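# next input, structure requested:
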Amino acid sequence: MSDDFPLGLLFGLLAVLILLSAFFSSSETGMMSINRYRLSHRANGGERRAQRVLRLLARPDRLIGVILIGNNLVNNLAAAIATVLAIHFFGEVSGPAIAPLVLTIVILIFAEVTPKTYAAIKPERIAYPASMALEPLLKLLYPLVWLTNAISNGLLRLAGVKQIDGGTDNLTRDELRTIVHEAGTLIPQRHQAMLLSILDLENVTVNDIMVPRHEIVGIDLEDDLESILAQIRTSQHTRIPVYKGDINNIIGMLHLRNAARFLAKAEVTKAAIVQEAREPYFIPESTPLHTQLLNFQKQKRRIGIVVDEYGDVEGLVTLEDILEEIVGEFTTDVAGMHQEIHLQDDGSYLIEGTANIREINKSLGWQLPTDGPKTLNGLILEHLESFPDGPACLQVGTTRMEILQVRDKLITSARCWQHARRPARRR
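Purely as a prediction, here's the structure:
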């Protein structure tokens, strides 16, 4: 055969076949390594080459079939030509043994490792141009591809694989969180925090962020009228709950904008206050934040009363409280945000017992457990398993606590610091 064909032509054909083998190898890696979500985004934007790649990836069995058929065909042809050349140069005895060894090394370097590595690093540079050749090639070789896939898919079904197409590539919440983390500088740090906060809304209930019952500022209709009017005029809140005698007996929510209607009158009565109050909106304490955010939107509300399973008032939650879980506090002044947390000169913090644990963690970057008690007082009592008679010390995770003041069966203040950062000894 070498006498019929010039050696230069045989070497040229062998080089072309090795290049074709590199094309098929890199195409397989590039197609399978390309970012599916970026690809879908570009395809939805009307990019034709992305749409072409998506069409091929919709049936990976056919795509792999046409690539492997082409790759095996050119490799077998290359092996035949390499054998002819080896026989010409090394004889009929040594040539057939030398050809596979040399060709394997050449294909491994130039048609496998190098192109596949490049395709794995730069999949888009390979997948987009390769799709222009693979799509018509698939149509040309479709009968052979169909026959090969029919046998292969039958074997896969016997092995328990039911779905042959590309699937939906749906992401779980944890996977999406990982993608946000790995976005790096592509997404600003603050935007990453907001996206992660949205993903975490489902794990937080209104009970975790509500204003506790003892901190609710409301209008008690059993107070004298002058005190009520003075409270309305000096209130720092836009909406105030109106109750009678006990906070569990809430009659309505008074918007101070509506209060102007009766404050302008010469004679104000409690009945006029009740008339301007809107019917209260009650929320179960276990409602997840993402659900409550939608409920606020549907009900056209901005504030709700949180109740337990017995209907007793547990606290109060506002739309702003939920939004702060997503975008962060609306002020950067920690002292202004959390008047229950006070930084000490020695690096420790004087924290009131009523402070919310989640707020402590957010403000100080600590990792106190939040799956149990909601306040520092409850957390300390849970770990002590008894009510302290006086000052005591304990450690919760990496946080050390020193109980400073106890009053009326309530831990009113504690000195806290991280174990790694021990405060200076007080003299």
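
# from here on, just use CA atoms for contacts and neighbour counts.
Will do.

# strands of the stretch 301-427 of the chain, start to end?
Taking DSSP state E, counting those that start in this stretch, the strands of the stretch 301-427 of the chain run over residues 303-307, 313-318, 341-343, 349-352, 393-396, 399-407, 410-418.

# dump the residue contacts of the residue nearest to Y243 when sequence neighbours are not counted.
The shortest distance from Y243 to any non-neighbouring residue, by C-alpha to C-alpha, 6 or more residues apart in numbering, is to I250 (4.1 Å). Contact analysis of I250 by C-alpha atoms under 8 Å, 6 or more residues apart in numbering lists 241-244, 280.

# now do 7 Å
241-244 (C-alpha atoms under 7 Å, 6 or more residues apart in numbering).

# out of the residues you listed, the closest to G347 would be?
Nearest to G347, judged by C-alpha to C-alpha, of the contacts of I250 is P241 at 39.1 Å.

# which is the next helix or strand following the helix or strand where the closest one lies?
When elements are assigned from DSSP states H and E, P241 belongs to strand 239-244. Later in the chain than strand 239-244, the nearest helix or strand by DSSP H and E is strand 246-255.

# what comes up buried for that following strand?
By 16 or more other C-alpha atoms under 10 Å, the buried positions in strand 246-255 come out as 247, 250-255.

# Serialize these to JSON lines and add fields for distance to I18.
Putting the buried residues of strand 246-255 into JSON lines (distance: C-alpha to C-alpha, whole Å) gives the following:
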{"residue": "I247", "distance to I18": "83"}
{"residue": "I250", "distance to I18": "83"}
{"residue": "I251", "distance to I18": "84"}
{"residue": "G252", "distance to I18": "81"}
{"residue": "M253", "distance to I18": "79"}
{"residue": "L254", "distance to I18": "81"}
{"residue": "H255", "distance to I18": "79"}
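
# tell me the two of the residues you listed that are most distant?
The largest separation in the buried residues of strand 246-255, counting by C-alpha to C-alpha, is between I247 and H255 at 17.5 Å.

# could I get the strands of the stretch 301-427 of the chain as TSV with mean neighbour count?
Output for the strands of the stretch 301-427 of the chain, formatted as TSV (neighbours: other C-alpha atoms under 10 Å):
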stretch	mean neighbour count
strand 303-307	22
strand 313-318	22
strand 341-343	17
strand 349-352	22
strand 393-396	15
strand 399-407	17
strand 410-418	20
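
# nearest to P60, out of those strands?
strand 313-318 (49.9 Å).

# what is the closest one packed up against?
strand 211-212, strand 303-307 (3 or more C-alpha pairs under 7 Å, 6 or more residues apart in numbering; DSSP states H and E).

# show me the contact partners of the longest one.
Going back to what we said before, that points to strand 303-307. 281-285, 313-319.

# same deal with the shortest one?
Taking C-alpha under 7 Å, 6+ apart as the criterion, the residues outside strand 211-212 that touch it are 314-317.

# before we go on, could you also do this sequence so I can check it against the first one:
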Amino acid sequence: MDAISTSALLFFLFILILISAYFSGSETAMMTLNRYRLRHLASNNHKGALRASKLLERPDRLIGLILIGNNLVNILASAIATIIGIRLWGDVGVAIATGALTLVVLIFAEVTPKTIAALHPERIAFPSSFLLRGLLIVLLPLVKTVNLITSGFLRLFGVRSVTTQDALSQEELRTVVHEAGALIPQRHQDMLISILDLEKVTVEDIMVPRSEIYAININDDFKSINKQVFLSPNTRVLLYRDNIDDAVGFVHLRDALRLQSKEQFSKSSLLRAVKELYFIPEGTPLNVQLTNFQQNKEKIGIVVDEYGDIQGLVTLSDILEEIVGDFTTSMAPAASEDVNIQQDGSYLIDATVNIRELNKEMDWQFPTDGPKTLNGLILEYVEDIPPPNTSMRLAGYPVEVIDVADNMVKTVRVIPEQYEPPAT
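Sure thing, here's the model as predicted:
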């Protein structure tokens, strides 16, 4: 080193600091790349993404390469700085060189390049991957040796090298969707979240209750049957004999109209047009039922309990509405058939309303892990059938019973302005 001038050593030291900055920035950039965006770019044959993706297939080798290069450069820089310090200031120059080099390396070879790389990982990682790939080919034997020794020491301490997968859990995916911001329209975000929530919702949560199923007793007078068929609000009508548990099947209005046009409309022809019933066990998650509908090529099913008794009716459209929203009705409170806003700011609500639907419509927080209707929630709370004018606080909402009939609460008043979050 005596033959090399101090100015040459300073220049060489400057180059080494730049190389150290390169390794530091490359490490941060490669490790902070968005893996899913990287895969997308690689699938579109982006050259930089392809190189980076190939390097990240073995992160242990990549990190080993970068650390070998960075440590070699920093050690060499330290030696050169020490020589320069001794030449300029004698023995005290060692301390001066150590302090000065530490500050320079910290600012210009660590913090600054790593900060830039963290903010713009693709701009740093893709170009640097070209040089890293070449260095890895040259230094591969050394990198393998270092990794082998490191793995040996890890095994001594009971640590096993495990390759982590980039798969996202549902909760992580939910967070990704929420944080997408303007990249995904709010409407699409809601649909994606609804798809993720399908497994948390069962068919009982969305079914048409047994008491509200539009069904026709096939043993009624034929004129009455004829009238009920063509007044049906649904395209498929359930037929039964005397008791709805003795269901016969569904008839499509299209088939009934075809029979009428051919003047063949009778009880017997109507029964021949009936489609076989498709039964759904209660408790079936919506994601499972959606798959079952698809596999069985069905669009409507009867929900039955463990005893085979009919509990309700579910259609494919009901499940799709859980994802995309209601096809026909407005979600505005004032337009709801079950919810009517009053001048004082309170709401008169049909107590047979489904709690989940009410929560979605009004953005309320009534519990959904118990009874499915507001009437059921009230009966569970008071453990009796409350008389009119009974007041209570359900899940923090002031609720007043307005009308009771047929052993059930018919109408209630809810005052959301006086909502108080329940104590935890």
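
# from the contacts of strand 211-212 of the first structure, which is closest to T172 of the first structure?
Using C-alpha to C-alpha, those come closest to T172 of the first structure at V317, 29.1 Å.

# identify the residue of the second structure aligned to that closest one.
The equivalent of V317 of the first structure in the second structure is V314 (alignment by TM-score structural alignment).

# wait, its match touches D205, no?
No - shown here, V314 of the second structure and D205 do not form a contact pair, counting by C-alpha atoms under 7 Å, at 9.8 Å.

# sorry, back to before: may I see the contacts of strand 303-307 of the first structure organised as JSON lines, with distance to E340 of the first structure added?
Below are the contacts of strand 303-307 of the first structure laid out as JSON lines (distance: C-alpha to C-alpha, whole Å):
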{"residue": "Y281", "distance to E340 of the first structure": "28"}
{"residue": "F282", "distance to E340 of the first structure": "27"}
{"residue": "I283", "distance to E340 of the first structure": "26"}
{"residue": "P284", "distance to E340 of the first structure": "27"}
{"residue": "E285", "distance to E340 of the first structure": "23"}
{"residue": "V313", "distance to E340 of the first structure": "23"}
{"residue": "E314", "distance to E340 of the first structure": "20"}
{"residue": "G315", "distance to E340 of the first structure": "18"}
{"residue": "L316", "distance to E340 of the first structure": "18"}
{"residue": "V317", "distance to E340 of the first structure": "19"}
{"residue": "T318", "distance to E340 of the first structure": "20"}
{"residue": "L319", "distance to E340 of the first structure": "22"}
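
# among the residues you listed, which two are most distant?
V313 and L319 (18.0 Å).

# and for M31 of the first structure, nearest residue in space, chain neighbours not counted?
A127 (5.2 Å).

# the one you found: what's it in contact with?
27, 30-31 are the contacts of A127 of the first structure under C-alpha under 7 Å, 6+ apart.

# and G65 of the first structure, how many neighbours?
22 (other C-alpha atoms under 10 Å).

# map it across to the second structure for me.
Aligned against the second structure - with TM-score structural alignment as the criterion - G65 of the first structure pairs with G64.

# distance-wise, check its match relative to G152 of the second structure.
15 Å (C-alpha to C-alpha, to the nearest Å).

# do L257 of the second structure as well
79 Å.

# before we move on, what about T28 of the second structure?
26 Å.

# more crowded one of these two?
A direct count of neighbours by other C-alpha under 10 Å for T28 of the second structure and G152 places T28 higher, at 21 against 14.

# show me the contacts for that one.
Neighbour list for T28 of the second structure: 114, 117-118 [criterion: C-alpha under 7 Å, 6+ apart].

# name the nearest residue to the residue sitting nearest the centre point of the second structure, ignoring sequence neighbours.
In the second structure, the residue lying closest to the centroid (C-alpha atoms, centre = their mean) is R174, at 2.8 Å. Leaving aside its chain neighbours, R174 of the second structure sits nearest to I193 (6.5 Å; criterion: C-alpha to C-alpha, 6+ apart).

# what's the burial count for that neighbour?
17.

# same check, this time on G45 of the first structure
G45 of the first structure has 11 neighbouring residues, counting by other C-alpha under 10 Å.

# thinking again about what came up before, what's the residue nearest to R174 of the second structure aligned with over in the first structure?
I193 of the second structure maps onto L196 in the first structure, by TM-score structural alignment.

# same question for N340 of the second structure.
Using TM-score structural alignment, N340 of the second structure pairs with H342 in the first structure.

# check L139 of the second structure too.
Using TM-score structural alignment, L139 of the second structure lines up with L141 in the first structure.

# nearest spatial neighbour of A111 of the first structure, chain-adjacent residues omitted?
A22 (3.8 Å).

# for the one you found, what is the enclosing helix or strand?
Going by DSSP H and E, A22 of the first structure is in helix 7-33.

# mean deviation, that helix versus the second structure?
Compared with the second structure after fitting, helix 7-33 of the first structure deviates on average by 0.7 Å (mean C-alpha distance after the TM-score superposition for the first structure).

# thinking again about what came up before, so who does the match of V317 of the first structure touch?
Counting by C-alpha under 7 Å, 6+ apart, the residues that V314 of the second structure touches are 203, 207-208, 300-303.

# picking that back up, the residue nearest to the centre of the second structure sits in which helix or strand?
Short version, using DSSP H and E: R174 of the second structure is in helix 170-178.

# would you mind identifying the next helix or strand past that helix?
Counting by DSSP H and E, what follows helix 170-178 of the second structure is helix 186-197.

# any buried residues in that next one, and which?
189-197.

# what's the biggest helix by length in the first structure packed up against?
Assignment by DSSP state H gives helix 60-107 as the longest helix of the first structure. Secondary-structure packing of helix 60-107 of the first structure (3+ C-alpha pairs under 7 Å, 6+ apart): helix 7-33, helix 142-158.
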